[in-house]
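K.L.:
no sequence for this one, just the structure:
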């Protein structure tokens, strides 16, 4: 037989009820099982319920409980003793003194536990829960992608754990990531349905109707869910209606007023692709929204804002992701929504920002919160920082610590920045104590306060588990180092990796992976060996260090070209006569030169003034040569420059000096001719005289 359990209400779908009113709890149990008792539990409060009536629905008991009229407003755990078993549903009954005339709530979406974005996956969700506990709002809605992978049980447990630290109601629906790696049965019976709750639901809060929908993996509503939705809407025609769904009806960053009709849904622009791909579903959803006068449709999925006022009646509001990845220039965030019982939307985000004109969500990146407990819940630390520019003025922050109730409350003390603590109280909460502290916040500064029944004076234990690759290549490989850090006291605050080379020591932050495992990345280094040491600091300020480890790098032979150039040319040339200049390029290195080019440049008076010769490559030990044909156009002394360069080699330059002269003419030999002529005349005269004699 299936194990007895409370299936409604749950922390993801709490039941609103007035003090003095009634609510029905749905319990999986045999019809013959009797109910021995039921009560509500909140910090410092225990309220006995009266069982007014019992009914059955298949395998379920429907228990109609009466809430005492003097019950204080607040969020309660439900306890039912049934057939000898004690059944519990935490944070599932929301008692109000009267129905509200206005809803004020937070919209979170796309939490994506256990995704890694700038460190711990849960850090921004812890900030979100802290905001819910502190802002003047009534509850929060979360529109899906609660975990990053739907079958990740540790992530589902962590989501449940963090959510249940909230002291106000949370209404939650699934997104496509919550369906990831599940089928219909396992989603309901092993994963989301077990750790979070039902995929679809509705709640009536006085004049308001809140409906949770499931757009599934593909981003639309099937016909069965649409029929169910129409039944809910038709049954509550007089309510101000709010729909929650994961996939938005309109595209990312769509803002402004839109007019249209469900009859011509194809003509409406900027409809999100999953709805356009299932146009019949989109048409039917829009018909229900129009005919039943839905005021507000809240969605997420696209990790960015979009707000459309449809036909001046229905607000389609998409909120940026609270915790996961974003586009450049965007930010992670949340909304504050105010809605009157007349259907007036009074606020959709940061006051003063027009939601129809652009992003209007609050920026949650400006608030950092970490919550860490020891394994026995005998110490709990909250670390908070508020950056300048945060749009909400928070001067005093209420922080809740859930600690072990087996230790007397008087033994718990606060440690850390206790000078910031303005007040505290310890309330009994079942097997726990709830320590409630009010801490003064200074924008731009943080605080760290621990509630514990002991003082932590022992340093963390830290060791380097492994690194990869085992033989990194110098100058090429990054090295991932895995670190184990354990603290039996207040918990690990930070882990870093210190690595030392001959050039000096550097450090890099280690990111939390899961459990006691951290990882740090060393960038590519030109080194033969690197010495590593991991350092962990706990929330008490104690520091632990690992033993030193040496990583040996493979230093590859560096193969580089070495180019030399020689130029051969006549030193004297004739004007107007072609001469040759031979360039020889040699590679005396051990690597191939790529894309080698020899460029010749000459001054005016030498033609051509420039020329070049290219070779695709030049292997080590090889030479190439090229003859450039040149001509001097006038006399003079010239310097001809040759530059050889390659894609992987710096330029090599050689200069040759050339003198250009004109060729010799008759006038050059005239003096010699005159001398010869005179000599000839003299010889002739002497010869003539001899003959006469």
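P.N.:
That came in fine, so what should we check first? Because the structure is a prediction, the values reported are computed rather than measured. Numbering: from 1, shown residues only.

K.L.:
C-alpha from now on. contacts and neighbour counts both.
P.N.:
Fine.

K.L.:
now what about stretch 116-131, what contacts it?
P.N.:
108, 111-115, 162-163, 165-166, 322-325, 364-365, 367-371, 399, 511-513 (Cα atoms under 8 Å, 6 or more residues apart in numbering).

K.L.:
go through it and flag the buried ones.
P.N.:
Buried residues in stretch 116-131, counted by 16 or more other Cα atoms under 10 Å: 116, 120-131.

K.L.:
re earlier: so of the contacts of stretch 116-131, which ones are in helices?
P.N.:
Counting by DSSP state H, the part of the contacts of stretch 116-131 found in helices is 162, 163.

K.L.:
out of the buried residues of stretch 116-131, which one sits closest to residue 563?
P.N.:
Among the buried residues of stretch 116-131, residue 116 lies closest to residue 563 (Cα to Cα), at 49.4 Å.

K.L.:
okay, pairing it with this:
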């Protein structure tokens, strides 16, 4: 019986209240009892790394100097005959000679010592041990993956990637963490517990181990409370991962893993064991890690957690300030003893998890000036606090004990300004609901078309959206070795690299590379020209979405030449302004195909949204553009043209649904019913005209039409004739007197007047 999705939801919901916590414990107990035989039934699917091998393990690799000796502990019969060992990874392989083999009759464990040849690069290696079960039997091989950490010399500093708390619901974040870590290339990873939810459920281990097997760096694991089926009972964890308490020496550094059991505190006998280890390593820089934190996460609410002490007795003041975690409060003697060990033996870095959120505490000893850093990274779990993120820490610590404080928090935050882990996702709002648009992974990279040693051209794209720079990332190109490496060319420039040629493949390992914060980095190494043109496609684009909703779809591009470099997606709601999507989240790249998830916020209006996409490959070839349309809200009505002309005159005013226009005109209108009104009589240029008819023969100047296609109409008018003036009869023509006669008469009259005037004067 496996845990159903409903049960998972119930478990997470119950964590919200105290009664839920009680019920949660009861449910888990029932599930554990009901699943006792499940793991055995499915045991063939699980790697029990620690069942035969006791050390080293994939969860506790042994640091070994190149060319020195290493030790192995295995539980095998006393009749076993040991022959030799092979140390290898994908790039290098050497034979290690057996120096010594001794058997403990009480424990049934063999102690083996091997001589490691020199010449191996730094990194994690697998181990095969050849043996014979007895003198008369054939040889067999014991295999243990990623259990040796080969170093050219002991490090002066360590870059530690700290993360934890996965459980089945957090597998997507665990996969992303492994993917990013394999590029970041930390010195080591410390995983802080809660690998599974219920330890007796086989499927949960299978889900966790799938990404675990892909890790390329040394990783050290501690058990969380979810690895226990009862108090002090972590049998399945011990068979798969190994011991719950252990120490590892890395030159000047000492790692101490302690166990907080199922109920969240460290037993006194384990603290005494730890003190014996600390006494023997006074000169080491000490790093301690366990699952349950010592300090109370509620200190986050105070805005700071910086404590100055002058003696161990100041621990009592911390108790009075409610600074100690709830799981430790009933066991203050053990809590104080742990605190004493940390202060007296100068444990500089203390890592823990469990609380599913990032949390920093600094304790400064004012007598010595030394600081002790209690650090919890953000979890990789599904069930995180409201308005929080999933993430990890990338901590730098030097062999003299100095910790670079700026590596304890994400740039732009602060030591006590949360969330302050390096984010691995966009985070949550409330009740685990994601922030939208949602994104997993801000450090994206891929090789194209494939980095499998079969392609004569391989490209790499890294997109770092984080505010963190990464030095010396793991970048390895795999190229066919039938062409000399000197014949391969580089774009945009030739980097510094080393080449190891194995099994027909050039492994080209880039050196001294830096990935700046919020930047992109690309390389192409090639021995053939690019002839392929990229192709792009929009996938799962919805045809209809609600107003104001998030539109989600995928864009895929493929190129089997040099590979896809960029995919550009734009959208518009007005066919004029093209905008970038709200988010493009890289999904995967495989066999020349690159896939992104696209998020676009739909506008709050009824409209159409048009999307276009194109792809560009690493040789700058561009794909054909593809487009799609999305209806937002109610589907918009179709629009048609209404063209109206008039004859024999133009400039006639008319109305369409009350809006005035003038002929000739073309109006674009939505599909629907419209009323067109012309006047029966109009006057144009002082001439009067009378409506006669429409071009369809109707004679009413008011017309109702259903516009469901483009329509052309003409209105016909006729000039109104002016009334004629009445014709008058011709007047009688009178005879005209010649002007010469008139002049003569006037002159004669004038002479008569003059004569009369003279006579009177006499």
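P.N.:
On my side now, so go ahead. All values reported here derive from a predicted model rather than from experimental measurement.

K.L.:
sorry, back to before: closest one to residue 485 of the first structure out of the buried residues of stretch 116-131 of the first structure, please.
P.N.:
Of all these, residue 120 has the smallest distance to residue 485 of the first structure: 15.0 Å, by Cα to Cα.

K.L.:
so what touches stretch 139-153 of the second structure?
P.N.:
By Cα under 8 Å, 6+ apart, stretch 139-153 of the second structure touches 49, 53, 56-66, 120-133, 216, 218.

K.L.:
now do 6 Å
P.N.:
Residues outside stretch 139-153 of the second structure that contact it (Cα atoms under 6 Å, 6 or more residues apart in numbering): 56-58, 61-66, 122-132.

K.L.:
quick one, helices of the second structure?
P.N.:
Taking DSSP H as the criterion, the second structure carries its helices at 5-14, 18-34, 38-41, 49-52, 171-184, 202-212, 235-240, 268-279, 315-320, 332-344, 739-761.

K.L.:
turn these into JSON lines, columns for distance to residue 155 of the second structure.
P.N.:
Shown next, in JSON lines, are the helices of the second structure (distance: least, Cα to Cα, whole Å):
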{"stretch": "helix 5-14", "distance to residue 155 of the second structure": "42"}
{"stretch": "helix 18-34", "distance to residue 155 of the second structure": "43"}
{"stretch": "helix 38-41", "distance to residue 155 of the second structure": "40"}
{"stretch": "helix 49-52", "distance to residue 155 of the second structure": "28"}
{"stretch": "helix 171-184", "distance to residue 155 of the second structure": "18"}
{"stretch": "helix 202-212", "distance to residue 155 of the second structure": "25"}
{"stretch": "helix 235-240", "distance to residue 155 of the second structure": "29"}
{"stretch": "helix 268-279", "distance to residue 155 of the second structure": "20"}
{"stretch": "helix 315-320", "distance to residue 155 of the second structure": "34"}
{"stretch": "helix 332-344", "distance to residue 155 of the second structure": "23"}
{"stretch": "helix 739-761", "distance to residue 155 of the second structure": "142"}
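
K.L.:
nearest to residue 531 of the second structure, of those?
P.N.:
Residue 531 of the second structure sits nearest to helix 171-184 of all those, at 29.7 Å, using Cα to Cα.

K.L.:
report the distance from the closest one to the chain centre.
P.N.:
11 Å (Cα atoms, centre = their mean, to the nearest Å).

K.L.:
what is the neighbour count of residue 312 of the second structure?
P.N.:
15 (other Cα atoms under 10 Å).

K.L.:
between the buried residues of stretch 116-131 of the first structure, which is closest to residue 62 of the first structure?
P.N.:
Nearest to residue 62 of the first structure, judged by Cα to Cα, of these is residue 129 at 31.6 Å.

K.L.:
what's the strand or helix carrying residue 422 of the first structure packed up against?
P.N.:
Taking DSSP states H and E as the definition, residue 422 of the first structure sits inside strand 421-429. For strand 421-429 of the first structure, the contact count by 3 or more Cα pairs under 6 Å, 6 or more residues apart in numbering; DSSP states H and E identifies strand 432-440 as packing neighbours.

K.L.:
one step back: and the contacts of the strand holding residue 422 of the first structure?
P.N.:
43, 44, 433, 434, 435, 436, 437, 438, 439.

K.L.:
what are the ranges of the strands in the stretch 101-250 of the second structure?
P.N.:
Assigned by DSSP state E, counting those that start in this stretch, the stretch 101-250 of the second structure shows strands spanning 109-115, 123-132, 140-151, 157-163, 188-191, 219-221, 246-250.

K.L.:
just to revisit the earlier point, right, so of the helices of the second structure, which gets closest to residue 702 of the second structure?
P.N.:
Using Cα to Cα, those put helix 5-14 closest to residue 702 of the second structure, at 67.2 Å.

K.L.:
what range in the first structure matches the closest one?
P.N.:
With TM-score structural alignment applied, helix 5-14 of the second structure matches no range in the first structure.

K.L.:
name the residues that touch that helix?
P.N.:
By Cα under 6 Å, 6+ apart, the surrounding residues in contact with helix 5-14 of the second structure are 20, 21, 24.

K.L.:
now stretch 221-232 of the second structure
P.N.:
59, 190, 191, 192, 193, 194, 197, 199, 234, 261, 262, 291.

K.L.:
buried ones in the strand holding residue 422 of the first structure?
P.N.:
421, 426, 427, 428, 429.

K.L.:
just tell me what residue 113 of the second structure corresponds to in the first structure.
P.N.:
By TM-score structural alignment, residue 113 of the second structure lines up with residue 65.

K.L.:
surely that match touches residue 51?
P.N.:
Yes - counting by Cα atoms under 6 Å, residue 65 of the first structure does reach residue 51; the two are 4.6 Å apart.
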